[in-house]
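**Student:** Sequence plus predicted model, see below.
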Amino acid sequence: MLNRRSFLKKSAVVTAGAMLLPAFLKAYQNDWKGKTEFKGRRLIILQLTGGNDGLNTLVPFEDDIYYQKRPRLAIPKQELIKLDELQGWNPAMQPLQALWEEGECLILNAVGYPDPDRSHFRSMDIWQTGSAANEFWSKGWLGRYLEQLPQPKPYTALELDNQLSLALKGEKMAALAVNNPKQFKRQLKSPIIQALLEQQHAAEHEQLAYLYQTLGETESSANYLMEKAQLYTSSGDYPKTGFGKDLKQIAELISAGCETQIYYASLTGFDTHANQKNKQAQLLGQYAQAVAALRQELRKAGEWENTLIMTFSEFGRRLAENGSGGSDHGTANNLYLMGGGLKKAGIYNAPASLSQLDQGDLIYDIDFRRVYQAILSDWLQADAKAVLGRSLPKLDIF
């Protein structure tokens, strides 16, 4: 018999091992084990963690101020991939040139929010919840979206990580955080979890009953993901990195017909206070190669038209370089939308002014929540106002 003391000890170990997410399945009472292939639209969120320098990603090469303020960091005009008469990509973004030329990328300049916060943690919370700078929300914008769905499944949203981002947490349900779908079931075979599962008919406490239910549903979800992950093996040219592995796994699940609607993955390392030029180029090259490989596989699988990729970072960097060959925390930044179903492609709005700054920082032009609103209402056909708690001026994107 598993008593309360044993339960507390063992469940603490399980939680510490990131094998259970105690809030993520409480609301799931329906039978979700069907094998019907998902036919709707998918959303892939790619987070560039640390504050990517947007000015050295999409370079305003016709603005002399850029070169004046960044004598060491600035990328020479002749090295850029020119996208229009004003801006060009960092050469590390070359793997995405075909995507751009085929009209499958929309770039929004100067995306941010009023009263910006330069703290990584606070600004990321704002982006992940969709709150205002003076609001402190504990539920993510995608978690709130999940709770609007009539019959969400445990794997309707999936983060490729050991920990779940705030963006995917709701009041009663949340996404799954799985580092490797093929090994997820194997993790559930630990002696502690199996001992808990074997005691499911002896539950005498509400906490135990809840844990048994959650474990059972987690095991079923693991079975489903493992089954799908084994149906298709990617042959794409992904970078041999954690981020490359994550996007490869996303491609495999989508190509196998997995019903997951939302995928979330992160690429870390963009807090480039020193030695930025080479470090950022390496990270952007990794990002571009992985996204290009993902695009190729989804096109081959006939899923690219139904897929939207949104790439963001919690803030940009200041205009002026610092004394360490890097740049410091800023505010407004570029945001990227990619996919085969975009209504518009190209560069959506003018570059941020480099002559009119807010204490050395770029001034935002587009509130990031307007992008969320467009994705929710026009891509996912959801009630954006109910999710975001507000209505904002419409962005005509899709």
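**Tutor:** Looks like it came in fine. All figures in this text were calculated on a predicted structure; none of them were measured in a lab. Residues are numbered from 1 along each chain as shown.

**Student:** When you work out contacts or count neighbours from here on, use the C-alpha atoms and nothing else.
**Tutor:** Will do.

**Student:** which stretch of helix or strand covers Ile126?
**Tutor:** Here Ile126, judged by DSSP states H and E, is contained in helix 120-129.

**Student:** Ok, Ala281 next?
**Tutor:** helix 276-300.

**Student:** between the helix or strand following that helix and helix 120-129, how many degrees?
**Tutor:** Per DSSP H and E, the first helix or strand lying C-terminal to helix 276-300 is strand 307-312. Between the axes of strand 307-312 and helix 120-129, defined by axes from the mean of the first three to the mean of the last three C-alpha atoms, to 10 degrees, the angle is 150 degrees.

**Student:** Return the list of helices and strands in contact with strand 307-312.
**Tutor:** Applying 3 or more C-alpha pairs under 8 Å, 6 or more residues apart in numbering; DSSP states H and E, we find strand 307-312 packed against strand 42-49, strand 333-339.

**Student:** Which among these is found nearest to Ile193?
**Tutor:** Ile193 lies closest to strand 42-49 among the helices and strands packed on strand 307-312, at 31.1 Å (C-alpha to C-alpha).

**Student:** just the angle between the closest one and helix 120-129, please?
**Tutor:** Per the same axes, to 10 degrees, the angle that strand 42-49 makes with helix 120-129 is 170 degrees.

**Student:** also this one, for the comparison:
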Amino acid sequence: MNRNASNAEAGNLSALNWISLLDFLPLADLQHLQDRLARIGNVKIVIADVDGNPLTMPSNDLPICRQVKQSAKGLDDCLVNLRTLSMKARRAQIPFVEQCEGVGVLKAAVPIVVQKRHLANWWICQYCPELSNSAQILTYAQMIRLDGDKLLRCINHLPKANRQDFEKVLAWIENIAHETTRLAFRNLLLTQDLSKLSRIEDELAAYKYKFENQVQARTDDLVQTNKRLQLEVLEREMAEEQIHRKSKLLDAINQVLHQIVTDRNSEQALAGTCLQAAKALTDSPFGFMVENQEGCWRVVSVADQAVVQQEEHVPVAEKFEINGLWRQLVQTGESQILQANENTPPWGPLPRGYPKIKTLLAVPLPSHTGVSGFIA
């Protein structure tokens, strides 16, 4: 065949230097195609590689060829003819036709070419009576030392055609064979492309799996690092809070000690200093200190009395009864913490003039001081 595969296949040729015809046309399919073409065209066909080795079994064999090849001289003539045709087809990559001298048989070599690569040849033969007569056949039989009468009888039983019909059949077979070869080759390229795509997909899937695992591992590391950082920040904040509280406690103690040293005779001043220290420690907006005196609580000191009186413009009561929460302080000697919305029996009213509160912390004075009272 003298046609090459399409330009779309050109880029794949460099990777297919090793290719043979049977790589993209299975032998069974090739044999079936050859048999049908030989039967329809009424010609002998066989496919051989570029070295002349048959790839298929002959289809529609000519008995005259078998007769001639029984002679050493006839076989040698046949091989010379084959080599000559093969060389011409290989060089030009187009079909060539030669006549077998003496017997009137036309023989054609049709190259199978894919992308300028010569893969094999279609060998097509047919008997044409117009190319020889009985005298020529008898003369040739004598030259190759065969029985001339027997050769004539063999020829008389052959299908007959002229050169014009042979060339038409040759062109028809060439076109069909070319299209079949081209499509088969393209199918091979597509199969290889699909295989390559499949490998690429597998590689991409492996890379994706590896990447996702790496991302997950990095994400887990970041989550763990973030948790550690949050814990470190929390621990640092707690440590700073503890340091701040200890600092405030030391300041409060220093204030009380300073008051004791500088003003030993003023209980009122000492109580105010203690109350201010407690207020600073608890970040309270106001506070007061009381002592138990004759069954009532006597207010000894009030911190930020202006805040206390901002809602009710009445004097702050200096005494109030020991009941509710205040009684529990005397009985348990333990600190009490209550929310304003808690509806519990210990919660009792504050003395007249005190504002509404959200949270109350009441701490009784230590019993070893000899003073019964609390700071709130």
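**Tutor:** Looks like it came in fine. Because the structure is predicted, anything quoted here is derived from the model rather than measured.

**Student:** Any idea what the TM-score is?
**Tutor:** Once superposed, the chains reach a TM-score of 0.23 (TM-score structural alignment, normalised by the length of the second structure), with 140 aligned residues with a C-alpha RMSD of 6.6 Å.

**Student:** related to what we said a few turns ago, out of the helices and strands packed on strand 307-312 of the first structure, which gets nearest to Gly244 of the first structure?
**Tutor:** Distance to Gly244 of the first structure, taken as C-alpha to C-alpha, is lowest for strand 42-49 among those, at 11.9 Å.

**Student:** Downstream of the closest one, the next helix or strand is which one?
**Tutor:** In N-to-C order, the element after strand 42-49 of the first structure by DSSP H and E is strand 58-59.

**Student:** Can you name the element that comes right after that next one?
**Tutor:** helix 64-69.

**Student:** tell me what the following helix or strand past that next one is packed against?
**Tutor:** Next helix or strand after helix 64-69 of the first structure toward the C-terminus (DSSP H and E): strand 81-82. Here strand 81-82 of the first structure touches strand 88-89, going by 3+ C-alpha pairs under 8 Å, 6+ apart.

**Student:** Toward the C-terminus, what is the element adjacent to the strand it packs on?
**Tutor:** Per DSSP H and E, the first helix or strand lying C-terminal to strand 88-89 of the first structure is helix 97-101.

**Student:** list the contacts for Leu43 of the first structure?
**Tutor:** For Leu43 of the first structure, the contact set (C-alpha atoms under 8 Å, 6 or more residues apart in numbering) comprises Gln261, Ile262, Tyr263, Thr307, Leu308, Ile309, Met310.

**Student:** Check Val215 of the second structure too.
**Tutor:** Contacts of Val215 of the second structure (C-alpha under 8 Å, 6+ apart): none.

**Student:** on that earlier part again, for the contacts of Leu43 of the first structure, which one is nearest Ile107 of the first structure?
**Tutor:** Comparing those against Ile107 of the first structure with C-alpha to C-alpha places Met310 closest, at 10.0 Å.

**Student:** For burial, what's the neighbour tally of that closest one?
**Tutor:** Close neighbours of Met310 of the first structure, defined as other C-alpha atoms under 10 Å, add up to 20.

**Student:** residue boundaries of the strands in the stretch 101-250 of the first structure?
**Tutor:** Remark: strands assigned in the stretch 101-250 of the first structure by DSSP state E, counting those that start in this stretch are 105-112, 157-159, 176-177.

**Student:** what's the second one packed up against?
**Tutor:** Contact here means 3+ C-alpha pairs under 8 Å, 6+ apart; on that basis strand 157-159 of the first structure packs against strand 176-177, strand 262-268.

**Student:** So for Leu337 of the first structure, which of the ones you listed sits nearest?
**Tutor:** Leu337 of the first structure lies closest to strand 262-268 among those, at 14.2 Å (C-alpha to C-alpha).

**Student:** May I see the buried residues of the closest one?
**Tutor:** Ile262, Tyr263, Tyr264, Ala265, Ser266, Leu267 (16 or more other C-alpha atoms under 10 Å).

**Student:** coming back round to it: same list, the strands of the stretch 101-250 of the first structure, but as JSON lines with mean neighbour count and distance to Leu298 of the first structure please.
**Tutor:** Rendered in JSON lines, the data for those read as follows (neighbours: other C-alpha atoms under 10 Å; distance: least, C-alpha to C-alpha, whole Å):
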{"stretch": "strand 105-112", "mean neighbour count": "23", "distance to Leu298 of the first structure": "15"}
{"stretch": "strand 157-159", "mean neighbour count": "24", "distance to Leu298 of the first structure": "17"}
{"stretch": "strand 176-177", "mean neighbour count": "28", "distance to Leu298 of the first structure": "22"}
